[in-house]
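*Asks:* Give me coordinates for this.
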Amino acid sequence: MASTPLLKTQQIQVGGMDCASCAAKIETALAGLTGVAAVSVSAATERLTISYDPASLTEAEINQRLVSLGYRAIAPTPQGDGEPQDLKPGSGEFDLPAEIIPVLFVVALLAGGMIFGESLQNTPYGWGEYAVLLPAYLVSGSTVLKAAGRNILRGQFFDENFLMAIATLGAIAIHELPEAVAVMLFYRIGELFQESAVGRSRRSIKALLGVRPDIAHRQVEGSIQAVAPETVAVGEIIVVKPGEKIPLDGEVLAGTSQVDTSALTGESIPRRVNVGSTVLAGMINQTGILTLRVTKLFGESSIAKILDLVENATHKKAATEKLITRFARYYTPIVVILSLLIALLPPLLIPGATHQAWVYRALILLVISCPCGLVISIPLGYFGGVGGAAKRGILIKGSTFLDALTTVKTVVFDKTGTLTQGVFKVTAIVPKKGFSESELITLAAQAESHSNHPIAQSIREAYGQSINDPEVTDYAEIAGHGIRAKVNGQILLVGSDRLLQREKINPDPCAASGTIVHLAVNQSYAGYILIADEIKPDAAQAIGDLKHLGIAQTVMLTGDNERVAQEVAQQLGLDAYIAELLPEGKVEAIERILHRSGQGKVVFVGDGINDAPVIARADIGMAMGGLGSDAAIETADVVIMTDAPSKVAEAIQIAQKTRKIVLQNIALAMGVKAIFILLGIMGVATLWEAVFADVGVALLAILNATRAIK
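*Replies:* You can find the predicted model right below:
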């Protein structure tokens, strides 16, 4: 049996990439190389991600292929003192003064050629017109002509450069010099506006990524050293001054302050922190000096995960993006063939039709059919949607999930820590059969001494004293039921109704509101402890917003008892709930919901380790990222950094708006192009109108796409 090759995944910054058609060209070329398993190029971040077999392909060969396509690989900047390694941008910014001078030169020559056109044409062989307008054509079209020539030599005939070159050279051949120059001039002006729009989008993305901390002040033997956050180890001490970004996740050892969490959560209200508080990398310390013990390496910190998600979001492309990329690949050859047919057939088949008139109409078709605006605006729209969501504390791990959110019909919530605070407090201790309250809470705390469950923590907090571990033996957690342990020779059972029923112990009936923890000593019922968990302030709003967005069903899954689940569901206005679920029962429940959902997508929102399998099984998994477990966050497709359930509806709303912008761009580009193609074939439109329509549509589509990031 042949072994699977060990693949290497690498990211390369690419220089010279101007639009998404460039990205599609690179993807197509690299995908054909031997050993390449997957390749994705983001025009917005100018980054190539490629997975390949190092035994069949080398990095040098990849770079060589990029150069042969007219692009270049940009090496990372050297890492200096206190400066994290980063990648330089390859394009997207341009020097306006350097660009405007040749444009003004061409405008002057074109104006002169048109004003004195008749006199220039009356010179021998019309050399006067050629002398004035050919230099204007070459200056305005040099970039396009060189790119087209370079691509033709490499066997790449069909792209926007080829379309523009053929159209304008054809115009010169039929002695329409002013229009040939105008096409190139307006195309170049359109490119400048396009570069400006793309540059603004990239600057917005860079501003979003600007939350990356640059320096950490590490405390070593009484002195402070400025170092790169990547060099700080877990357990080391760092100091954060007012106004500085917190460089790593950590626990406050000394100091109190207000911290701005907006970079992570999108929330504008500062949060107060003091000794014992947890702070995250990317927050901004506003008022006091904080001394922190680092709890996570930079690569595992919240801000590093956000940066990685935002920068790489376009690698998981939406179906619409893939469709447009494939469309552009076949669209250009079809347009060229159609243009040839329009230029050649009518003069042969229609009496009185001239070659010059129909060649002119074919040239109009070539100009108006340039797909650049369409193929750049759609990826920009999706990238803007992902970036805009990140600004609001919603991390979407790719445009494919953004697209999927638009078809959601069912949202399923975990209860504890998702719809409720997940912070339990003992509200009542009810002893039975001669036990006192103090005896009951003491025995329960001892039995729960080794558990990390929030309910166990609340019982230990209510007890409030240290526990002598040697007194606790034979400790065992029974998943979904509770705890069995021996304390000072007594067998204790602490847990739910199910645990006591399993042991054939009958608890006293109780109708209290909250989570009930029963206690049995030596198979005899000893009483119960009532624990309350508050509903999150925005939970009811979250359910209302989802219904307003057209979500057909909202469901809650919980391991809690029927009575508590029913009360929470009624308070929040949920459509359904399933209570008393074991961890494996949640997976079975989501399976049933998926089976009933039909074409509509199912979202599951959870936060705990036991939610990870359910998050993975749902069509779209969402995790509460502020307090949620790492397992849930890694498994999820969407991470909510604020732990606010209302963000679920906001994520769906962002997805719907992004989708609307993308569909607007498709309709605009295809509709206008179709109209002008018909007008051109009928002889109504001219090359002037064609180039205005092409450039105008591209600019409108790109500017519309940049709305998504806002």
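
*Asks:* From here on, just use CA atoms for contacts and neighbour counts.
*Replies:* Will do.

*Asks:* residue ranges for the strands of the stretch 401-550 of the chain, please.
*Replies:* With strands called from DSSP state E, counting those that start in this stretch, the stretch 401-550 of the chain shows them at 408-414, 420-431, 472-478, 482-487, 490-495, 515-521, 524-535.

*Asks:* Residue 116: which of the ones you listed is closest?
*Replies:* strand 408-414 (63.7 Å; CA to CA).

*Asks:* Give me the helices and strands touching that closest one, please.
*Replies:* With contacts taken as 3 or more CA pairs under 8 Å, 6 or more residues apart in numbering; DSSP states H and E, strand 408-414 sits against strand 553-557, strand 601-606.

*Asks:* would you list those in a markdown table and tack on mean neighbour count and distance to residue 98?
*Replies:* Shown next, in a markdown table, are the helices and strands packed on strand 408-414 (neighbours: other CA atoms under 10 Å; distance: least, CA to CA, whole Å):
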| stretch | mean neighbour count | distance to residue 98 |
| --- | --- | --- |
| strand 553-557 | 22 | 58 |
| strand 601-606 | 27 | 51 |
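
*Asks:* Next, the structure of the following sequence, for comparison with the previous one:
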Amino acid sequence: MSAHTHHAHQETAACDSCRACACAHGAKAGHSSFGGWKKLALAAVLFAAGLLAPGGLWVKLPLYLAAYVLCGGEILLTSLRNLRAGEVFDENFLMTAATLGAFLIGEYPEGVAVMLFYQTGEMLQEYAAGKSRRSIVKLMDLRPDFARVLRGGKEEKVNPQEVKVGEITRVRPGERIALDGVITGGEGRIDASALTGESRPVRAEIGREVLAGCISVDGVLEIRTQKTYENSAVAKILELAENAAGKKSSAEKFITRFARVYTPAVVFAAAAVAVLPPLLIADASFKTWFYRALIFLVISCPCALVLSVPLGFFGGIGGAAKNGILIKGGSYLELLSRLHTLAFDKTGTLTRGVFEVTDVFPAPDVSKEELLRLAALAERHSNHPIAKAVLKAAGADNAKNARVSVREAAGEGVEAETENTRILAGNERLMRRFNVRGAEPGRGTCVYIAANGVFKGRLELGDKLKPGAKAAIKELGGLVKRLVILSGDSVSAVEKTAHELGVTQAYGGLLPAGKVETLEKLMSETPQGSATAFVGDGINDAPVLARADLGIAMGALGSDAAIEAADVVLMTDEPKKIAAAVRLSQKTLRVIKQNIALALVIKAAVLTLGVMGLANMWGAVFADVGVSLLAVANSLRPLYFKEI
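*Replies:* Coordinates of the predicted model:
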């Protein structure tokens, strides 16, 4: 689906929305080039000097003009550029018209004050946006600065992008692992908190796979590189963090559309306030109504709406990142808040995915040893958790030197051929496809074995629930209307897990295509306006992750399939992270709705007072800049979300 195509998008959501509403983006850019706060401070000093200077207008006016040009010059230039480009009704135009109008009617202090406070508000908003943005871009700390490569018996310090697959890198205590790989020498502990949010260091020893971005706490490690930097998990995560703003939510899109209609509407309304009363009401002063129209223009600036909504989403995405949850954009954060149906894969998602053979049932005239030997021959080249359990039960050296060619049958098992034997190892579907008789249903997860078309027996395996899975499902039951399990495992195994967790709807024996088909049926039953999500381990579940309204990859930080197909990546395999993500999304949407209500109510009240002559330009400044700052401050609350 197109939602999973990630295009490069180098601007933040806040700036994107501002530009869409022709907000003062150019002015913000100008802040940094002219000294930012220093320039505003100088303008404030000149403004104060104008207010306090003794003498007539000929003394005060130059000070007011200097302060105005200093703090508002960039707004004026941006407004002129936009006019030439045909973009008339924007925030720059509103500020320019209101402040120049104040100068025309002799209200010099108010004209300068409006521009000064407006620019101060813009700087504070940009600071808040930067704070929210930095919470996501803090992930950039993951990027390693260098790699120590062992070449020709010597240690070289090079750019991580220059390291090739298979080379050995050395990581000293306190240094960041530069590339994904496997430890070949040394031991100690590694800090993976930047990736997973888990604060406790984990043990690092020979044979353990490690990811770029982790830090060696107390040991010198030698690591054989398995991926180039460009293909490492950390590089993909950094790319996603940089481009997260590319997915605008429907709330952001609504605000963009709203502002495009709202801004010209208030300009024409202000013109009517200035012109119609003097024409229609006896003794109405044009100067009085023109002043009220200027107040109307200042109040009507849509800053609070335009900025606080994308900032709210940025705060939510940043708060999620702090808790080890990577959300690819505002649209997906919003979908999390509207979940109706949540479907789970079983193995590796709700269960540990660490199987062990619990029982061996050979067919008549077949010994247990022979059955395990055939199973080991078939599974010896597979990395599947079930295959590992079978090999462990059969013994590490069983069939070690036999020559075997293996072909995997997706969702069914494996076909293996030795010199004179064709072995099948898999589920009941595989046995039926090859017309093997005698495969009786077992309990839980079963591997059926056949040789040359003759049934040889079955192995029964057990899998345990992940710690916290039951509590997480219980919590999700209060957040989501429907919980479902979709699994390729046997029906009996899936029903057993569902019963342990208290999930009433479960489907087993599903091939990847069957999972997609079942999910589509669930999606068709989901009420309009709500969303259906699928949670999987991100490798063999990539098709269904991509098909769901929202794909959540669980504990699949090192999986390319997870990062590409999913919309939300949980950096650990803890089920409780899903509930945390849902609660955070709901909190973020509440904050955004509060912002919209706050802005509309206060602006409507002050607009009414302004037209009635009960609010002056200072009230207008509060209704614009003050409300914007209140909304922005509220938008940052999700940034400090703490997972319970």
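
*Asks:* on that earlier part again, to residue 157 of structure 1, which of the strands of the stretch 401-550 of structure 1 lies closest?
*Replies:* strand 408-414 (42.1 Å).

*Asks:* corresponding residues in structure 2 for that closest one?
*Replies:* Mapped onto structure 2 using TM-score structural alignment, strand 408-414 of structure 1 covers residues 339-345.

*Asks:* Ok, stretch 373-387 of structure 1 next?
*Replies:* Using TM-score structural alignment, stretch 373-387 of structure 1 pairs with 304-318 in structure 2.

*Asks:* Quick check: the matching stretch compared with structure 1, mean distance?
*Replies:* Once the two models are superposed, stretch 304-318 of structure 2 sits on average 2.0 Å from its counterpart in structure 1 (mean CA distance after the TM-score superposition for structure 1).

*Asks:* re earlier: could you dump the helices and strands packed on strand 408-414 of structure 1 to a markdown table with distance to residue 255 of structure 1?
*Replies:* Shown next, in a markdown table, are those (distance: least, CA to CA, whole Å):
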| stretch | distance to residue 255 of structure 1 |
| --- | --- |
| strand 553-557 | 40 |
| strand 601-606 | 33 |
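
*Asks:* and the residue nearest to residue 323 of structure 2 when sequence neighbours are not counted, how many neighbours?
*Replies:* Counting by CA to CA, 6 or more residues apart in numbering, residue 197 is the residue found nearest to residue 323 of structure 2 once chain neighbours are left out, at 5.5 Å. Residue 197 of structure 2 has 17 neighbouring residues, counting by other CA atoms under 10 Å.

*Asks:* repeat for the one 10 residues further on
*Replies:* Residues near residue 207 of structure 2, counting by other CA under 10 Å, number 13.

*Asks:* before we move on, what about residue 356 of structure 1?
*Replies:* Residue 356 of structure 1 has 16 neighbouring residues, counting by other CA under 10 Å.

*Asks:* Can you tell me which helices and strands the biggest helix by length in structure 1 packs against?
*Replies:* The longest helix of structure 1 (DSSP state H) is helix 646-681. Packing partners of helix 646-681 of structure 1 (3+ CA pairs under 8 Å, 6+ apart): helix 355-368, helix 372-391, helix 399-404, helix 539-548, helix 687-705.

*Asks:* compared with structure 2, how much does that helix deviate?
*Replies:* Compared with structure 2 after fitting, helix 646-681 of structure 1 has a mean deviation of 1.5 Å; criterion: mean CA distance after the TM-score superposition for structure 1.

*Asks:* what's the angle from that helix to helix 687-705?
*Replies:* Computed by axes from the mean of the first three to the mean of the last three CA atoms, to 10 degrees, the angle separating helix 646-681 of structure 1 from helix 687-705 equals 180 degrees.

*Asks:* and helix 646-681 of structure 1, how far from the chain's centre?
*Replies:* Averaging C-alpha positions (CA atoms, centre = their mean, to the nearest Å) puts helix 646-681 of structure 1 19 Å from its chain's average.

*Asks:* start and end residues in structure 2 for that helix, please.
*Replies:* Going by TM-score structural alignment: helix 646-681 of structure 1 matches residues 576-611.

*Asks:* Stretch 553-573 of structure 1 now?
*Replies:* Using TM-score structural alignment, the residues of structure 2 aligned to stretch 553-573 of structure 1 are 482-502.

*Asks:* Identify the residues contacting the closest residue to residue 388 of structure 1 other than its chain neighbours.
*Replies:* Counting by CA to CA, 6+ apart, residue 709 is the residue found nearest to residue 388 of structure 1 once chain neighbours are left out, at 4.2 Å. By CA atoms under 8 Å, 6 or more residues apart in numbering, residue 709 of structure 1 lies in contact with 204, 381, 383-389.

*Asks:* Quick one: map residue 709 of structure 1 onto structure 2.
*Replies:* If you follow residue 709 of structure 1 across to structure 2 using TM-score structural alignment, you land on residue 639.
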